[in-house]
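Asker: Attaching a predicted model along with its sequence, questions to come.
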Amino acid sequence: MYTRKNQLEAFNRLLDIMDELREKCPWDKKQTLESLRHLTIEETYELADAILDNDLEEIKKELGDVLLHIVFYAKIGSEKGAFDIADIANSISDKLINRHPHIYGDIKVNNEEEVKQNWEKLKLKEGKNSVLEGVPKSLPALIKASRIQDKVAGVGFDWEEPHQVWEKVQEEISELNEEIKNKNQEKTEKEFGDVLFSMINYARFIGVNPENALEKTNKKFINRFQFLEEAVKKEGKELSDMTLSEMDVYWEKSKAYFK
């Protein structure tokens, strides 16, 4: 691995390249904070995919892309006279020190949960009006639900035992089934949302990240279905001409390859 000196040299090289690109490249010169936003979101999702695939080489590449965006935003910020890369680094360093009084102060903690509780309390002392202010409005709903539950749990608003949460899941499913029977679409949607919210909460209690779990299932389904498509194609058949029971034969075979 590189020494700290080598790491700083590599980072300085990236800053120099960014300065040069911003000055000489027509595309880079044209970019704004707003024009980069959707590209940053895309890069973040690509990093998330690489992490789920446990592809360390791809993770390295995607982290480079994300780092480039950070440096790019810092460069634009410096041009506006608003902030530069040093401001960004110092800001997060100050925050980390302030949010870790058990490391940089005299606060004592016994476990991870106490660290999280202190974190949320410190944010309120810093001027936030609600522990939920830090949840981005544009987060996908599943991730947002998970973050909401994490944050309120951090200030003690939480169930005590996993079985209580599972009972709540069952209660919400019963209410959903009742509205389905009543054929009330608006209330059915509401209750379905409650089921999802309670399931995401239960996932936290059993140590499962719901976003990761669902994405792994998505990937498994894609792999199995594409296996089915390829197997059918090799036999000169068309899916549209097959019955569900005929497709199930190939689907069952796919499970041996993608578990």
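Answerer: Structure received.

Asker: Please count neighbours and contacts with C-alpha atoms only from this point.
Answerer: Will do.

Asker: number of nearby residues for residue 199?
Answerer: Residues contacting residue 199 under the criterion other C-alpha atoms under 10 Å number 20.

Asker: so how far is residue 177 from it?
Answerer: 16 Å (C-alpha to C-alpha, to the nearest Å).

Asker: tell me which element the residue lying closest to residue 158 once chain neighbours are set aside falls in.
Answerer: In space, and not counting its chain neighbours, residue 158 is closest to residue 152: 7.1 Å by C-alpha to C-alpha, 6 or more residues apart in numbering. Remark: residue 152 resides in helix 141-153, with elements defined by DSSP states H and E.

Asker: Could you check how far that helix is from the centre of its chain?
Answerer: Shown here is helix 141-153, whose average C-alpha point lies 11 Å from the average C-alpha point of the whole chain (C-alpha atoms, centre = their mean, to the nearest Å).

Asker: now the helices: where do they sit in the stretch 151-259 of the chain?
Answerer: Counting by DSSP state H, counting those that start in this stretch, the stretch 151-259 of the chain forms helices over residues 162-182, 185-205, 210-234, 244-257, given from the N-terminal end onward.

Asker: Would you mind saying which of the ones you listed lies nearest residue 115?
Answerer: Nearest to residue 115, of all the helices of the stretch 151-259 of the chain, is helix 185-205, at 16.9 Å by C-alpha to C-alpha.

Asker: Residues touching that closest one, excluding its own?
Answerer: Residues from elsewhere that reach helix 185-205 (C-alpha atoms under 8 Å, 6 or more residues apart in numbering): 142, 145-146, 149, 161-162, 165-166, 168-169, 172-173, 175-176, 179-180, 209-210.

Asker: What subset of those residues is buried?
Answerer: Buried residues within the contacts of helix 185-205, counting neighbours by 16 or more other C-alpha atoms under 10 Å: 145-146, 149, 165-166, 168-169, 172-173, 175-176, 179-180, 210.

Asker: Take these and lay them out in JSON lines including distance to residue 232.
Answerer: Conversion of the buried ones among the contacts of helix 185-205 to JSON lines gives the following (distance: C-alpha to C-alpha, whole Å):
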{"residue": "145", "distance to residue 232": "40"}
{"residue": "146", "distance to residue 232": "39"}
{"residue": "149", "distance to residue 232": "44"}
{"residue": "165", "distance to residue 232": "44"}
{"residue": "166", "distance to residue 232": "41"}
{"residue": "168", "distance to residue 232": "43"}
{"residue": "169", "distance to residue 232": "40"}
{"residue": "172", "distance to residue 232": "41"}
{"residue": "173", "distance to residue 232": "38"}
{"residue": "175", "distance to residue 232": "42"}
{"residue": "176", "distance to residue 232": "38"}
{"residue": "179", "distance to residue 232": "40"}
{"residue": "180", "distance to residue 232": "37"}
{"residue": "210", "distance to residue 232": "33"}
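
Asker: Okay, one more to line up with it:
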Amino acid sequence: MRDVPADFPSPMARLRWVLKALRAPDGCPWDRAQTLKTIEPCLQEECYELLDAMAGDDLPHHREELGDVLLQVLFQCDIREEQGAFGFDDVVNALADKLIRRHPHVFGQATAGDTEAALRNWERIKQTERKSPKASALDGVPAALPALLRAQRTQHKAAKVGFDWKGAEGPDAKLDEEIAELRAAMREGRKEGVAEELGDALFTLVNLARHLDVDAESALRAATEKFARRFKAVEQRVKESGREMGKLSLDALDAEWDAVKREGRA
């Protein structure tokens, strides 16, 4: 059994000591067996759990989820350090250097009177730092992003080089067009066509949201959460009445749903 030192120079030093102990030859078999590939799903899950915690008011839960994401960062740093590539200090120093370079209006002589000017500074310096010129304005949008977020980022990149509607009227009219094409594909019973047209409609809806200054990912998350709250309230009403969800007709369930909305229970 390994003794834990009583004192550490900082909380971060304590955490790093714990992780080194877990990855040591006499450490935890599970932690020692992990690779970048095996912990990839963990990182994805922890990021989504953090987003969920950010949306609530449970501060201890938020703190815990921040720690879980930090664990994933440190875990990857330790794996790379074991490979002789880089360590946590290298990551931290590189990040600090980048933030200083890309904020010349704070750490240099440049000026930025508003957020747009600050973003222009950031993007200009970012482009000069690239090792090779971009082949496309869309380069840099990760393919692994959630679909709605990737659509939003892609549209934003295209808009920065002038490929965009002037206002919300453009995507609004385009949405009507895409919905009409979707309905035509549905009438014709073309499954592949339905999927394609549905995708086009979703993409256009994201574009409309962007022009209305609405984050599509957040909007859909909020709508899903609202549905979940109301559905759970319906379940509770049905349970309190001694009935079972699976044995009620859709009309009866719709009536319960409407009652929940009227009562403002969710």
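Answerer: Perfect, thanks for sending it. The structure displayed is predicted, hence computed values, not measured ones.

Asker: Next, the TM-score between them, please.
Answerer: Aligned and superposed, the two chains score 0.86 in TM-score terms (TM-score structural alignment, normalised by the length of the first structure); 252 aligned residues with a C-alpha RMSD of 2.3 Å.

Asker: about what we covered before: can you tell me the mean distance of the helix holding residue 152 of the first structure from the second structure after alignment?
Answerer: Helix 141-153 of the first structure: mean distance to aligned residues in the second structure after superposition is 1.8 Å, counting by mean C-alpha distance after the TM-score superposition for the first structure.

Asker: Can you work out which other helices and strands pack against that helix?
Answerer: Here helix 141-153 of the first structure touches helix 185-205, helix 210-234, going by 3 or more C-alpha pairs under 8 Å, 6 or more residues apart in numbering; DSSP states H and E.

Asker: Out of those, which is the most enclosed?
Answerer: helix 185-205 (a mean of 18; mean count of other C-alpha atoms under 10 Å).

Asker: tell me, it lands on which residues of the second structure?
Answerer: Correspondence between helix 185-205 of the first structure and the second structure is established over residues 191-211, with TM-score structural alignment as the criterion.

Asker: Quick one: distance of stretch 93-113 of the second structure to the chain centre.
Answerer: For stretch 93-113 of the second structure, the distance from its own C-alpha centre to the chain's C-alpha centre is 26 Å (C-alpha atoms, centre = their mean).

Asker: Residue 112 of the first structure -> the second structure?
Answerer: Under the alignment defined by TM-score structural alignment, residue 112 of the first structure is paired with residue 115 of the second structure.

Asker: repeat for residue 227 of the first structure
Answerer: Per TM-score structural alignment, residue 227 of the first structure is aligned with residue 233.

Asker: Residue 63 of the first structure too?
Answerer: By TM-score structural alignment, residue 63 of the first structure lines up with residue 66 in the second structure.

Asker: Around residue 63 of the first structure, how many other residues sit close by?
Answerer: Using other C-alpha under 10 Å as the criterion, residue 63 of the first structure is surrounded by 17 other residues.

Asker: likewise residue 58 of the first structure?
Answerer: Going by other C-alpha under 10 Å, the residues that sit close to residue 58 of the first structure add up to 16.

Asker: gap between the spatially closest residue to it that is not a sequence neighbour and residue 80 of the first structure?
Answerer: Spatial nearest neighbour of residue 58 of the first structure, chain neighbours left out: residue 50 (5.8 Å); criterion: C-alpha to C-alpha, 6+ apart. As for residue 50 of the first structure, its distance to residue 80 of the first structure is 34 Å (criterion: C-alpha to C-alpha).

Asker: These two: which has the busier surroundings?
Answerer: residue 50 (19 against 10).

Asker: Quick check: that one touching residue 59?
Answerer: Yes - shown here, residue 50 of the first structure and residue 59 form a contact pair, counting by C-alpha atoms under 8 Å, at 5.4 Å.

Asker: what's stretch 250-266 of the second structure in contact with?
Answerer: Outside stretch 250-266 of the second structure, the residues that reach it (C-alpha under 8 Å, 6+ apart) are 226, 229, 230, 231, 233, 234, 237, 238, 245.

Asker: again, 6 Å this time
Answerer: 229, 230, 234 (C-alpha atoms under 6 Å, 6 or more residues apart in numbering).

Asker: okay, those in JSON lines with distance to residue 17 of the second structure next?
Answerer: Conversion of those to JSON lines gives the following (distance: C-alpha to C-alpha, whole Å):
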{"residue": "229", "distance to residue 17 of the second structure": "42"}
{"residue": "230", "distance to residue 17 of the second structure": "46"}
{"residue": "234", "distance to residue 17 of the second structure": "49"}
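
Asker: Nearest to residue 28 of the second structure among those residues?
Answerer: residue 229 (40.2 Å).

Asker: so what's that closest one up against?
Answerer: For residue 229 of the second structure, the contact set (C-alpha under 6 Å, 6+ apart) comprises residue 266.

Asker: mind redoing it with 10 Å?
Answerer: Residues near residue 229 of the second structure by C-alpha atoms under 10 Å, 6 or more residues apart in numbering: 223, 235, 260, 265, 266.

Asker: Can you give me the distance of it to residue 222 of the second structure?
Answerer: When residue 229 of the second structure is compared with residue 222 of the second structure (using C-alpha to C-alpha), they lie 11 Å apart.

Asker: What does residue 142 of the first structure correspond to in the second structure?
Answerer: With the correspondence set by TM-score structural alignment, residue 142 of the first structure lines up against residue 148 in the second structure.

Asker: Which residue is the nearest non-sequential neighbour of that match?
Answerer: In space, and not counting its chain neighbours, residue 148 of the second structure is closest to residue 217: 5.8 Å by C-alpha to C-alpha, 6+ apart.

Asker: Tell me if I'm right that that neighbour and residue 146 touch.
Answerer: Yes - at 8.5 Å, residue 217 of the second structure counts as touching residue 146 under the criterion of C-alpha atoms under 10 Å.

Asker: surely the match of residue 63 of the first structure meets residue 52?
Answerer: No - taking C-alpha under 10 Å as the contact criterion, residue 66 of the second structure and residue 52 are not neighbours in contact, 11.2 Å apart.

Asker: what's the first-to-last distance across stretch 179-187 of the first structure?
Answerer: 6 Å.

Asker: Quick one: average offset of stretch 220-238 of the second structure versus the first structure, please.
Answerer: When the first structure is overlaid, stretch 220-238 of the second structure sits 1.5 Å from its aligned residues on average, using mean C-alpha distance after the TM-score superposition for the first structure.

Asker: re the thing from before, need the overlap of contacts for residue 66 and residue 52 of the second structure.
Answerer: Overlap of the contact sets of residue 66 of the second structure and residue 52 (by C-alpha under 10 Å, 6+ apart) consists of residue 46.

Asker: Quick one, which of the helices and strands packed on helix 141-153 of the first structure gets closest to residue 33 of the first structure.
Answerer: helix 210-234 (28.0 Å).

Asker: what angle separates the closest one from helix 185-205?
Answerer: Helix 210-234 of the first structure runs at 110 degrees relative to helix 185-205, counting by axes from the mean of the first three to the mean of the last three C-alpha atoms, to 10 degrees.
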